[in-house]
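> sequence unknown, structure follows:
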């Protein structure tokens, strides 16, 4: 064998799998056809958050009436800053791999035979293989990508400049984040969402608060909008069917945030007896194992949720199991949205409990009830905690710091903590995380304020 482990794909899932297996004494190679870090580091998570954080700084300055200087966004300079961050993070990842003696092989890895990977005409062998090839946008019949003015989110976000009128198809995580970014850059932004609420699947109050905030910023939002592109010349024109009317919506640029497929081209999964679902995603158990005990799969290629959060942990789980440490995926996966008002969500909503005929209740604490929110000049939003039989089963927050607070609550869910358990915890004052303490107080004894 050339290696103990070969990891196909150098995104965050492949990276974490490689590091963990190497830490446990395995001889590891990682194969990447493009750039180490994959889509998250190079095109999606890191660049998008860099840009959105810049927008938030700008909005804070505009909101602070006691700051008299004016501020504008220099997009070219910001883009250079973004590119520098990408390179810095990527260099650190490569250095970490090298420090653990992981062999980096540049090229497209192909699976044709059991235990072998072909790259650039050369064959490498390994005892265990981790498939971490990610996913890609697909061109849907109603929204054909053309590489010009109908683009996937990450291509659009990395354009050197943007036109004035932008239509975003899909009001999910990517759609909301991009709407936040583009609107702050002074663009005319429209969201077309097929479902009855923005952020489908999220807590309804969170979705409504987000919609309200975006509309206050000037984003136009169509819900229950069954749309398709009917023209994509100089302008992109949509035919939009609404519950009570038909409209034509046009823009200079259309960003299609819906539709992805697993990257399995060149992987003859049938030949190595690795099973996939009806959409082509590799089927894995909670140990990241496939139907063939020699093969593991992590990240987007292993199905929902398609997130770097899941990919990172799944890579560690695969590395653990390959290295002889029994490990399983967590039960809960927090979701963070870096919109104008941050969003964090984990676990069940009250509606979820009702659908399952489970007794439960929820408590809501407004950001304005937390002293730190006032010092930050960020009093909009709230935290909602869902409880069943005194056990915390869900948490959903919109507001400043939500993407950080939700991690504490994810830990609470994973550990099976009760209201009594969290009530005993002392939270530092003044912090946004104190909102959890306030929620526990109200669940046990009612409001303090």
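Nice, thanks for sending it over. Computed from a prediction, not measured in an experiment: that's the story for all the values here. Residues are numbered from 1 along each chain as shown.

> from here on, contacts and neighbour counts on C-alpha atoms
OK.

> And for residue 348, the neighbour number?
By the criterion of other Cα atoms under 10 Å, residue 348 has 19 neighbours.

> so it touches residue 392, yeah?
No. Using Cα atoms under 8 Å, residue 348 is not in contact with residue 392; the gap is 9.3 Å.

> Does the closest residue to residue 211 other than its chain neighbours lie in a helix or a strand, and which?
Excluding its sequence neighbours, the residue lying closest to residue 211 (Cα to Cα, 6 or more residues apart in numbering) is residue 198, at 6.6 Å. For residue 198, there is no host helix or strand (DSSP states H and E).

> how many other residues sit next to residue 198?
Residue 198: 28 neighbours (other Cα under 10 Å).

> ok, now residue 388?
For residue 388, using other Cα under 10 Å, the count is 17.

> what's the distance between it and residue 352?
For residue 388, the distance to residue 352 (Cα to Cα, to the nearest Å) stands at 12 Å.

> which stretches of the stretch 301-449 of the chain form helices?
308-322, 350-355, 371-375, 402-414, 419-423, 434-445 (DSSP state H, counting those that start in this stretch).

> Buried residues, the longest helix seen in the chain. List them.
Ordering each helix of the chain by length in residues (DSSP state H) puts helix 75-99 first. Within helix 75-99, the residues scored as buried using 16 or more other Cα atoms under 10 Å are 79, 82-83, 85-86, 89-90, 93-94, 97.

> which element follows that helix toward the C-terminus?
strand 103-106.

> after that following strand, next one along is what?
Strand 103-106 is succeeded, C-terminally, by strand 109-110 (DSSP H and E).

> what residues does that following strand touch?
Applying Cα atoms under 8 Å, 6 or more residues apart in numbering, the contact partners of strand 109-110 are 8-9, 31-33, 117-119, 266-268.

> Give the next helix or strand downstream of it.
strand 116-119.

> and the comparison structure, right after this:
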């Protein structure tokens, strides 16, 4: 039985742990798929590279609002796809080679606990003084009748298809559905989105969610309050039976994309045998320092938290690295407010409380909404649908939440994230800072000043 000082399970954000401070340890890393995890290979990075291409298409097609006549020839899907993965695919082999040359044992296989702090990998048993569980998550595949009889895609596979379908049914209405709905509709695919709830992006602020649903319905068919009752083959494609408030619908499409959420990969670890406590969603339970229920075993990323955000996993990796190196000086994340963005069209970004959550909690709050169209740069964009929204506590005058829908939302929200993290008051971030005129950041400034 091999023994290690440190074993890391999962090479997404887990790969960030291994800095030169650990070079003196006997270390192993175990990855069942590819180095870089979901983000690099099947998630954030390639999807945003597709989004940038889709943005370019839609910007050209909408340029007439600026007095520019432009058109887009059919998108060369294979050229776009191959350009993207030509950047990404070589990184796995180079990462494995780098780790092995630096003296780390690399196992390209699945690990399972057979006892606390005892793992089985490739039929071998190994133990370790310290284990970090960072095995990530995967797409949920629902138990929809007939789904196993048709060809379908998830976010793991849809970016590598060989040909663009003429039509696509998208099962789900969250982040992934919004982003891929944007990409494929921009590329000329006839997209139908099937959403169980009354709006798309239900986790967003109601006002943002409603505006996005309205805009998405202008470019795609959107069925709301829709329950998929069954799926069946239809020629080379699929037939989806959907129950809606106005009756039954049959959606026929050449391709089906299933994106109804993600689940942690902890079920593949035999976590119970390892003594790890899991919550009802399958996440490894940790304390604020990311220690699990087993001394010497730590966790981070999608296997631990519910955010499913790469920047959160990266922050957790930095905390865990410090705690492994300095067990007498444990750190926690200093800011638990987790911002996020949805890279669809229009782009969306959010941090903190939504207005509906503030109401649900019975909190006192002030709210301000400012349209892009109220700013000089918004005029330049001829933007009529975007806005920034901020909520604040009237007692201490600090921000409770911020929500932006429109061009560059993920960038515009950053000073509001910093204000919340640093405890700045609305007065400080609105009045004590100069905002460049006539930059788009004035929409943030104006929303704050109105508070």
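That came through, no problem. Note that the structure is predicted; figures quoted are calculated from it, not measured.

> before we move on, the earlier item: make CSV from the contacts of strand 109-110 of the first structure and add neighbour count, distance to residue 344 of the first structure and secondary structure to it.
Converted to CSV, those look like this (neighbours: other Cα atoms under 10 Å; distance: Cα to Cα, whole Å; DSSP: H, G, I helix; E, B strand; the rest coil):
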residue, neighbour count, distance to residue 344 of the first structure, secondary structure
8, 28, 31, strand
9, 29, 28, coil
31, 25, 33, strand
32, 24, 32, strand
33, 16, 33, coil
117, 23, 39, strand
118, 17, 41, strand
119, 18, 40, strand
266, 12, 37, coil
267, 17, 36, strand
268, 15, 38, coil
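
> Could you let me know which of those residues ends up closest to residue 418 of the first structure?
residue 9 (39.8 Å; Cα to Cα).

> what's the matching residue for the closest one over in the second structure?
With the correspondence set by TM-score structural alignment, residue 9 of the first structure lines up against residue 10 in the second structure.

> list the contacts for its match?
So residue 10 of the second structure contacts 29-32, 37, 133-136 (Cα under 8 Å, 6+ apart).

> Now it. Nearest residue, chain neighbours left out?
Excluding the flanking residues, the one nearest residue 10 of the second structure by Cα to Cα, 6+ apart is residue 135, at 4.4 Å.

> Would you agree the one you found falls within a helix?
No. Counting by DSSP: H, G, I helix; E, B strand; the rest coil, residue 135 of the second structure falls outside a helix, being coil.

> The first structure: which residue goes with that one?
Checking TM-score structural alignment: residue 135 of the second structure goes with residue 133.

> wait, isn't its match in contact with residue 7?
No. Counting by Cα under 8 Å, residue 133 of the first structure stays clear of residue 7, with 9.1 Å between them.

> Between the two, which contacts overlap?
By Cα under 8 Å, 6+ apart, residue 133 of the first structure and residue 7 have these common neighbours: residue 14.

> Now for residue 348 of the second structure: which residues touch it?
If a contact means Cα under 8 Å, 6+ apart, then residue 348 of the second structure has 341-342, 403-406, 409-410 as its contacts.

> Show me the strands in the stretch 201-350 of the first structure, by range?
Secondary structure of the stretch 201-350 of the first structure (DSSP state E, counting those that start in this stretch): strands at 220-222, 226-232, 236-242, 245-251, 253-256, 260-262, 295-297, 335-337, 343-347.

> Could you dump those strands into JSON lines with distance to residue 65 of the first structure added?
Output for the strands of the stretch 201-350 of the first structure, formatted as JSON lines (distance: least, Cα to Cα, whole Å):
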{"stretch": "strand 220-222", "distance to residue 65 of the first structure": "27"}
{"stretch": "strand 226-232", "distance to residue 65 of the first structure": "41"}
{"stretch": "strand 236-242", "distance to residue 65 of the first structure": "39"}
{"stretch": "strand 245-251", "distance to residue 65 of the first structure": "34"}
{"stretch": "strand 253-256", "distance to residue 65 of the first structure": "34"}
{"stretch": "strand 260-262", "distance to residue 65 of the first structure": "43"}
{"stretch": "strand 295-297", "distance to residue 65 of the first structure": "51"}
{"stretch": "strand 335-337", "distance to residue 65 of the first structure": "27"}
{"stretch": "strand 343-347", "distance to residue 65 of the first structure": "25"}
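
> Looking at the ones you listed, which one is packed in the most?
Among these, strand 295-297 has the highest mean neighbour count (mean count of other Cα atoms under 10 Å), at a mean of 30.

> Quick one: list the elements packing against it.
strand 122-131 (3 or more Cα pairs under 8 Å, 6 or more residues apart in numbering; DSSP states H and E).

> Please point out which parts of the strand it packs on sit buried.
Applying 16+ other Cα under 10 Å to strand 122-131 of the first structure flags 125-131 as buried.

> Check what contacts stretch 48-55 of the second structure and list those residues.
Contact with stretch 48-55 of the second structure is made by 80-81, 84, 179, 182-184, 186-187, 343-345, as judged by Cα under 8 Å, 6+ apart.

> Quick check: the residue nearest to residue 211 of the first structure touching residue 172?
Yes. Counting by Cα under 8 Å, residue 198 of the first structure touches residue 172, with 6.8 Å between them.

> Against the second structure, what's the mean shift for the longest helix of the first structure, could you check?
Following the fit onto the second structure, the mean deviation recorded for helix 75-99 of the first structure is 4.0 Å by mean Cα distance after the TM-score superposition for the first structure.

> again with stretch 310-320 of the first structure
Its aligned residues in the second structure lie a mean 1.9 Å from stretch 310-320 of the first structure after superposition (mean Cα distance after the TM-score superposition for the first structure).

> From the chain's centroid, how far away is that stretch?
The chain centre lies 16 Å from the centre of stretch 310-320 of the first structure; the measure is Cα atoms, centre = their mean, to the nearest Å.
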